[in-house]
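In: Here's my sequence, what's the structure:
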Amino acid sequence: MKTNDTHELPLRLGRNPGLQIRHDEIDRQQLTPMLQHYADIKDQHPHTLLLYRVGDFYETFFQDACTIARELELVLTGKEGGKDVGRVAMAGVPHHALERYCRSLVEKGYAIAICDQVEDPAQAQGLVKREVTRVFTPGTVLDAEMLQPRRNNFLAAVVIAGTHWGLAYADVSTGEFRASQGSDRDQLAPELTRLQPSEILFPSDAPDPNRLLRPGEGGDILPQGLPSQFCYTLRSPADFSQSEARQRLLQTFKLRSLEGLGCETLHLATRAAGGLLTYLEETHREQTIPLQPLSTYHLSHYLFLDSSTRRNLELTQTSREGSYHGSLLWAIDRTVTAMGGRLLRRWLLQPLLDLGEIQARQGAIQELMDQPQLRQVLNRHLQNVYDLERLAGRAGSGSANARDLAALRDSFRTLLDLSTAVVGTTSPFFQTLATVPPALDHLGERLYAALVESPPMALMEGGMIRPGASPELDQQRQQLEQDQQWFLNLETQERQRTGISTLKVGFTKVAGYYISVSRAKAQNLPEDYLRKQTLTNEERYITTELKEREARLFSAQTALYQLEYEIFLELRQQVAEQASVIREVAAAVAAVDVLLGLAEVAIYQGYVCPALSEDRQIHVHQGRHPVVEQSLPVGFFVPNDTHLGGLADLMILTGPNASGKSCYLRQVGLIQLLAQMGSFVPAQGAQMALCDRIFTRVGAVDDLATGQSTFMVEMNETANILNHASDRSLVLLDEIGRGTATFDGLAIAWAVAEYLAVTLRARTIFATHYHELNELAMILTNVANYQVVVKELPDEIIFLHQVQPGGADRSYGIEAGRLAGLPAEVIQRARQVMAQIEKHSKIAVGLRKSTPKSTINATVDSPADSSKIAQGELNF
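Out: This is a model prediction of the structure:
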């Protein structure tokens, strides 16, 4: 894990031990004045890498120099530190490449403070005055080049009190600001996994963050899905005090009470939100971040997915390569705007539990599917909408340029086209776009009248404002054009006056305007010609009038640029004042974009609208895996049915290796998740009950860093499921107990399956190679056996990938090994060994003999029987 506390960063200093001096380990009086100042500034920003302007470079010293030399692959040099100090570490970057290097460091999880010269070195007496003018941290960047367009960049703050926790998070680029609170510590890590914050703030007196986010009593396992190197910053506990945080929220949003924000009684969430705001004020001292008013939410309002489930279902990235291609998001993302891409990710990672909200999304998708013309028109117009959320944020923070305002102008005009397109629609999602806010309509006209069609990036070089936008500006331009025309005519005029046809008038940024003649012609020139410069083949001259005209031209040009800049600042301020309105419209546009994309997927992939209910039954007819089917040629994927929660709560699924059991498990989980995010699902028909949680345990890996074997990871994940699942949960288990001895594994698998079916009655698919578990269906009435069937030929088997009732009695593992390419002699020997094992195995026989006949037909129809089985009174 990575921390912005650079005191903890290792120093790699090569062979020069003299460079190992830290800024906080030396008598300041011995340092040179500049290094004293550097150390003092570093004390004020201890959790950042301090880049200090020295001439044409931004230099770092002491431990910061070692860090950036390592991370940026720079040469680590040294600088004399002062009397009796010796050389201290130094590394720097050119000032013109600062943004590029800062971007690289932020991507690596570091915070950076930029200390600039704030006075002219020529005017300075002694040390040039310097101050920190900007702070870049992973969670607070606004620069578009440092952000991923289609995913949020969250800054989170966490406060812990016993088992209770408070969480606040914000995206400073979009203005989103939310907070939550919980009483179960195990819920915190999955929520942070969902958010994937770029930076997390903790009070410095909090428990060790490296262990804080690890669930379970021992706190030994970092939850899968959380970044292996997340960035956290330790802050003063005073920033998170209840009184300080409350006052900060009231001041920021100009309120008298927190009731309107929904956090009056959520003290931990309030503390986290206040600490986050304090941090933003410190990192953006020269900017105002236009956050939306804080909104609170409760995890119980959404389908809960733990870290393992998110990883196993491969929602936003594949579990093996960590790539976007092959994830569920890749399979369903047809959005055309960056805002829509971010919203789809949020819907996917936070499915709903409210049936009405889900059906509202379904209704909008159905309306789009019924109107092909509407889909085409919306798609065409949405392609002309820029990232309104982030553009509004940059304008509100004072960092937007003229091209940003032009993008807003063009987007506002497209809003009128969208409002026309949704006339006659019925879904509330579309009706929010039916009327363009008058303020934005007026602002769009103002921007169109003021800005040129394609403004330049630079703000102080003119060329931004359209002719006619300002009479004063037009007058200055006219005067400037007259002065420029004088210089254009000067060459012809001087050639006529001197009789030198080769005379030229030139200009350089260093020398300004000049008159150039060859050295051979530099005789008998007019007396008002004053030699300025002698070159190898020419002489350069100026005249008094030329210099006066030049001064007037430059003065007029500077005044013109300044006036354009002032007009631009006024436009940007007008946009900033409408930031909240812009973001409301952006949210509506993003929702329509997501729904349009889901409708496109439903049409072209053959998805159906699932009928959702509050009961427990899940019936999917001819369901398909949404990702795998897109990775195969059309028609190659074999669909299958799923029935849970009716006659059977627990499905024991057996079948060969590589036959598709794991794919089937993930398929069921993804269909359930898609249904609860409001999407249509890949099936021919679906009637589905809402789930409160989805649990998956599909595959396992070693966690060598914490000493956890594959089997221990498996047991930890299984324990989490059994401790948190309910009768409204969907549980998908694959190969429980296979990581230990056969008898131990079979016993664990049997006990886990029995607990899920009897005690929890959770809707469960239990894929296993322990064929003995098929006997559970003879004992418990809410258990059913299913198998993935194969077709056996004399020398091989064919996987049919069909799930049908009944239990398999073979796993065909040796055949799977043959398909994987094991040598023929190994396959042959394995078959010989297997024949001997089957001949002498007593496992199944022993299990049956130890099961009393009186329990074979036992049922769990009555609470008494369920209680007896749960308590172990009925043994088998």
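In: contacts and neighbour counts: CA atoms only from here.
Out: Will do.
In: Tell me where the stretch 751-876 of the chain has strands.
Out: 763-767, 783-792, 797-805 (DSSP state E, counting those that start in this stretch).
In: And the last one, what does it pack against?
Out: Based on contacts counted as 3 or more CA pairs under 8 Å, 6 or more residues apart in numbering; DSSP states H and E, the elements that strand 797-805 packs against are strand 640-644, strand 783-792.
In: Of all the residues in it, which ones are buried?
Out: Judged by neighbour count using 16 or more other CA atoms under 10 Å, the buried positions of strand 797-805 are 799, 801-803.
In: And for the second one?
Out: Under the neighbour-count criterion of 16+ other CA under 10 Å, strand 783-792 has 783-790 buried.
In: Strand 797-805 and that strand, what's the angle between them?
Out: Counting by axes from the mean of the first three to the mean of the last three CA atoms, to 10 degrees, strand 783-792 lies at 160 degrees to strand 797-805.
In: can I get the helices and strands packed on strand 797-805 in JSON lines with distance to Leu391?
Out: Converted to JSON lines, those look like this (distance: least, CA to CA, whole Å):
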{"stretch": "strand 640-644", "distance to Leu391": "46"}
{"stretch": "strand 783-792", "distance to Leu391": "52"}
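In: I'd like to know which of these is closest to His840.
Out: Nearest to His840 among those is strand 783-792 (24.5 Å), distances taken as CA to CA.
In: How far does the closest one sit from its chain's centre?
Out: Distance of strand 783-792 from the chain centroid (CA atoms, centre = their mean, to the nearest Å) equals 41 Å.
In: Stretch 433-450 too?
Out: With CA atoms, centre = their mean, you get 31 Å for stretch 433-450.
In: Could you list the buried residues of it?
Out: 433-434, 436-437, 440, 443-444, 447-450.
In: To compare against the first, here's the next sequence to fold:
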Amino acid sequence: MGTNKKQTGIAKFFSRSAGAGKDVSPDSGVTPQSTANKNGDRQHTQSQRRLTPLKRSAWEIDNVPTVHGENSIDDVIDLSGTKETQLELHRKKQFRKALGDGEDSHAAALREVNERFSWLQPNNILDAEGHDPGHPEYDARSIHVPLDVYKKLSESQKQYWAVKKMYRDTIIFFKVGKFYELYEDDAEIGAQTLGWKMTITGVGHCRQVGCPESGVEEAVARLVNAGYKVARMEQMETAQEAKAARGPKATIRRQLTRVHTPATATGNVSVEAVHLMALHETPMDSHASACQESRVSFSFAFLDAAAGRFYVGVAPRELLVRRNELSAITQRALMTHNLAMEITNVSAAEFPDPKVFASGDKFQEVFKGLCVPHNIQAMGAGALTALSALCLYLKRANADEELATHAQKVVSYETYAGALCLDGPTLTNLELLENTTGGTEGSLFARLDTCASPGGRRLLRLWLCRPLRDVGAIEQRLDAVSEIVQRPSLVAPLRAALRAMPDLDRAHGRVRNAAAAPQQGLPTWALEAAQKRRLVALDTAVTAVAKAISILREFQSGRHDCSRPLSSTLLTTAAASAPDEHSPAVKTLMDINETLVSSDEPAKGSKTKGKPKAEHRSVSIHPEALWSTQRQSASESQHDILDREIAVTTLLIEKFNAHSSVWEGMEEALSTLDVLTAFAAFTETSCGETCRPTILPPASNSGTGAMLDLRGLWHPCAVPGGGDSTCIVANDLVLGGREPDSARTLLLTGPNMGGKSTILRAASTACILAQMGCPVPAASATLTVVDRIFTRLGAQDRIMAGQSTFLVECTEAAAILQHGTPDSLVICDELGRGTSTFDGYAIAHAVLKHLSSSVDCRLLFATHYHPLTMEFLGSPRVKLGHMAALVSGADATSDGHITFLYKLLSGACPKSYGLQVARLAGIPHEIINVAQQAGMKLEEKLQGAFSKKLRMPLRTEELQCLHDIVRASSIGPVEKLVEAWMSCGKDTP
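Out: Sure, this is the predicted structure:
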């Protein structure tokens, strides 16, 4: 192949070329050439090589154990008949030899294995310390290997179980020659997850599966993606080296290398961040035990392994907790939210008390090499404990060199600092990130997500979960979106460039994690593979950074729109984040780029072999850089050359990481531009009217009352983007005003399916979008800053947490009552429906009264308890509203048919029209008739239950009309007139 040249994003800066030769290794994908031997016979070298039996070739041949008898496979090929037929017959013959002549022999072998490993049965399991699962100190990560069993194992199996006893929760690939094997419980997982056939053979004569070394990377990745922890025990020397060092009977040394888990996978390519989190709980009442129902405080630290960042303080993939520490209320909370994560219980020693760090030696031991801030003690004792638990966990997984030592500096994480607080129930109830089935279709995130880059998508998710509270910062985002909408020529080339570039954040993270040199002592092939991954990661990051610089410079220069320079603060700041061409960062980037040699196939002379099929190029170091310090010695071995290559790569990575702050600034700038253009696209693709919201300071700061004024409001997820605007019914919603005594509570009634829940969600969504800095789906929107949104929506139980529907309602209501402020927005939908009518009404009445009078927050309260409308009819803090519907064909025997108008009108709705909705649902006519008669009888029995409603002589519409007439006149306070009329029972006023 000829020389390939690669042009980076900054064409005038970077270019590189390399020669590439062909590689005819078994995995290279190059078709082997047949050659003639001296007798003229054609020899297919690679094909014959694949058929040659190896001592551990139990999986090359349909996972059937190979037992060498009188004829080898090479002998079988020379026998009469087709090769395929003879080979199949030989396989069957070997299988029968391995397992016996019939099923009885196979069953007997299984029984023998089960008896030998009876200590692995669930009822016999003990941890490494001999504790059974009922013991408070039981460690599920370990297992007890009986001493008498251990003594009977072969030397290699002793190596395996010496490690496995401390890593029972980890699938261990055990290297034997050219193969990796899984034993017993691990073998069962491998058979189920990977589809491998299980055999009863091997060194330990146990259940086992396995694969050749060429397939282990894919197998590990599949198991990690399936949620398992996976490790490899590598051979640290060859058989010849072992015999030379320790005699002819020496066992090859093996060592546990990196433990890969779903939460610590540095090669993760998922758009979403995956976190490992350590949680530490401290009782706020020092006299209360951990199991008592007392208030507790939480400290946590979490790691985004793919990005190489530590935080101290998201839904984590794996949660570390100290065994027996969590209180009952915390355990219920974890079950309540049903997070898709694995909870790992660790010992108290792995959650060290901060006092142990008084010694500098202990601090260095735990945080060795980690860039911790000098004032880490100010983060609090609990946070320090959580962070140390993370570091010790990574040390156990042999990932501390890769992750902890070379991660970014530890960053303090302040929960909801400066952000609109959206708790778990609110994120779920409003379907901001996911729908009710766990997908994204129909969620607000899916509606907004037109991002062109993975980094933009991650930032959009963050902005959606943490809207702003700072009016100035919100206005800056709105200014940027307005400018983008007015200058569409800027958007198309920017989005095309973002779509084409690599994931800069992930590429940078992989380089950061590759800073540590491969573990010493690994076999040469493993070192070569690790070194190649480092070079590919560095090359990808350099390319991504170069493209990022190019994109930002083009955006800054206005190459695609020279009509006028950028004006909004966010856009100009983002464009200016690209370093100058004479800056040290760019010079370093150019030096690294000139040092690396990249091609579509392995570079000639490259020391990195066994290129995975998924790779599309090979990266090596330019020979001049490799030998710049001293001349190559003819006596240097391949291992010495590899060591030199590793050292040079480490130096290049250190140079690249020295400018991490510059690369991170560009990452943030590009992601910000991506999200802002997505906001502009939301405006352009919306089928209804959108507007720039007017954001006012919080009511608590301005001295005026909180307000929410939304005109022409509609829900952006109710109609797909680009849909028909004729199906939108826009509504006006006004809560509060400039005057402190304005009504900030809307008591909303209306028929089932009439749109009450939709308008509640639409109002919440509008506030979230406004404080994200995004246009709002309304004709106009004015609001004071919201500090927190509470939602009490839907009816659901939580069986795993032992919570009934009504308990869930009360729990959510309690959170509102405890934490609501005058700047909050509260959404309550049918509070109290999970219990009896009277109890539910009492709870609804009490909560509504407290929130409207004492808290005085913005409150949308939807209910089917119609007597509440009469209770609060005269309240100046509560306004009545209902969702309109048209009923036709009603008479003494029928409730008629209902047509939903989805329009918010003032006043109360007289009934919920449940029977009409039941008819729409298809309930038989005769059942509805019976229900109608039963309802009439029940209303008669409850004659005195809600007396005010039954004494009302006028329909709700008539009463509201009277209310408006009296208010427009100068007769006097309307509330007193209405109260006097109500007290007279049946006389009209």
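In: And the TM-score between these chains?
Out: Once superposed, chain against chain, the TM-score is 0.76 (TM-score structural alignment, normalised by the length of structure 1); 731 aligned residues with a CA RMSD of 3.7 Å.
In: Arg738 of structure 1: which of the buried residues of stretch 433-450 of structure 1 is nearest?
Out: Using CA to CA, the buried residues of stretch 433-450 of structure 1 come closest to Arg738 of structure 1 at Leu433, 54.8 Å.
In: Please identify the residue in structure 2 that aligns with the closest one.
Out: Under the alignment (TM-score structural alignment), Leu433 of structure 1 maps onto Ala575 of structure 2.
In: Please identify which helix or strand holds Ile843 of structure 2.
Out: helix 837-850 (DSSP states H and E).
In: what angle sits between that helix and strand 858-862?
Out: Using the same axes, to 10 degrees, helix 837-850 of structure 2 lies at 160 degrees relative to strand 858-862.
In: any idea whether the aligned partner of Leu746 of structure 2 in structure 1 is helix, strand or coil?
Out: Following TM-score structural alignment, the counterpart assigned to Leu746 of structure 2 within structure 1 is Met651. Of the three states, Met651 of structure 1 takes strand under DSSP: H, G, I helix; E, B strand; the rest coil.
In: correct me, but Met651 of structure 1 touches Thr764?
Out: Yes: assessed by CA atoms under 8 Å, Met651 of structure 1 is found in contact with Thr764 at 6.1 Å.
In: where do the contact lists of the two overlap?
Out: Leu644 (CA atoms under 8 Å, 6 or more residues apart in numbering).
In: Determine the three-state secondary structure at the closest residue to Ala449 of structure 1 other than its chain neighbours.
Out: Using CA to CA, 6 or more residues apart in numbering and skipping residues adjacent in sequence, the residue nearest Ala449 of structure 1 is Ala469, 6.2 Å away. Ala469 of structure 1 carries the three-state label coil when classified by three-state DSSP.
In: Which parts of the stretch 1-150 of structure 1 are strands?
Out: Applying DSSP E, counting those that start in this stretch to the stretch 1-150 of structure 1 gives strands spanning 2-3, 49-54, 57-61, 77-80, 87-94, 112-117, 130-136.
In: how about JSON lines for those strands, with distance to Gly182 of structure 1 and mean neighbour count added?
Out: Formatted as JSON lines, these follow (distance: least, CA to CA, whole Å; neighbours: other CA atoms under 10 Å):
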{"stretch": "strand 2-3", "distance to Gly182 of structure 1": "25", "mean neighbour count": "21"}
{"stretch": "strand 49-54", "distance to Gly182 of structure 1": "34", "mean neighbour count": "24"}
{"stretch": "strand 57-61", "distance to Gly182 of structure 1": "42", "mean neighbour count": "23"}
{"stretch": "strand 77-80", "distance to Gly182 of structure 1": "50", "mean neighbour count": "16"}
{"stretch": "strand 87-94", "distance to Gly182 of structure 1": "45", "mean neighbour count": "22"}
{"stretch": "strand 112-117", "distance to Gly182 of structure 1": "33", "mean neighbour count": "21"}
{"stretch": "strand 130-136", "distance to Gly182 of structure 1": "31", "mean neighbour count": "18"}
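In: Distance to Gln475 of structure 1 for those - can I get that in a markdown table?
Out: Shown next, in a markdown table, are these (distance: least, CA to CA, whole Å):
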| stretch | distance to Gln475 of structure 1 |
| --- | --- |
| strand 2-3 | 56 |
| strand 49-54 | 40 |
| strand 57-61 | 41 |
| strand 77-80 | 55 |
| strand 87-94 | 41 |
| strand 112-117 | 37 |
| strand 130-136 | 37 |
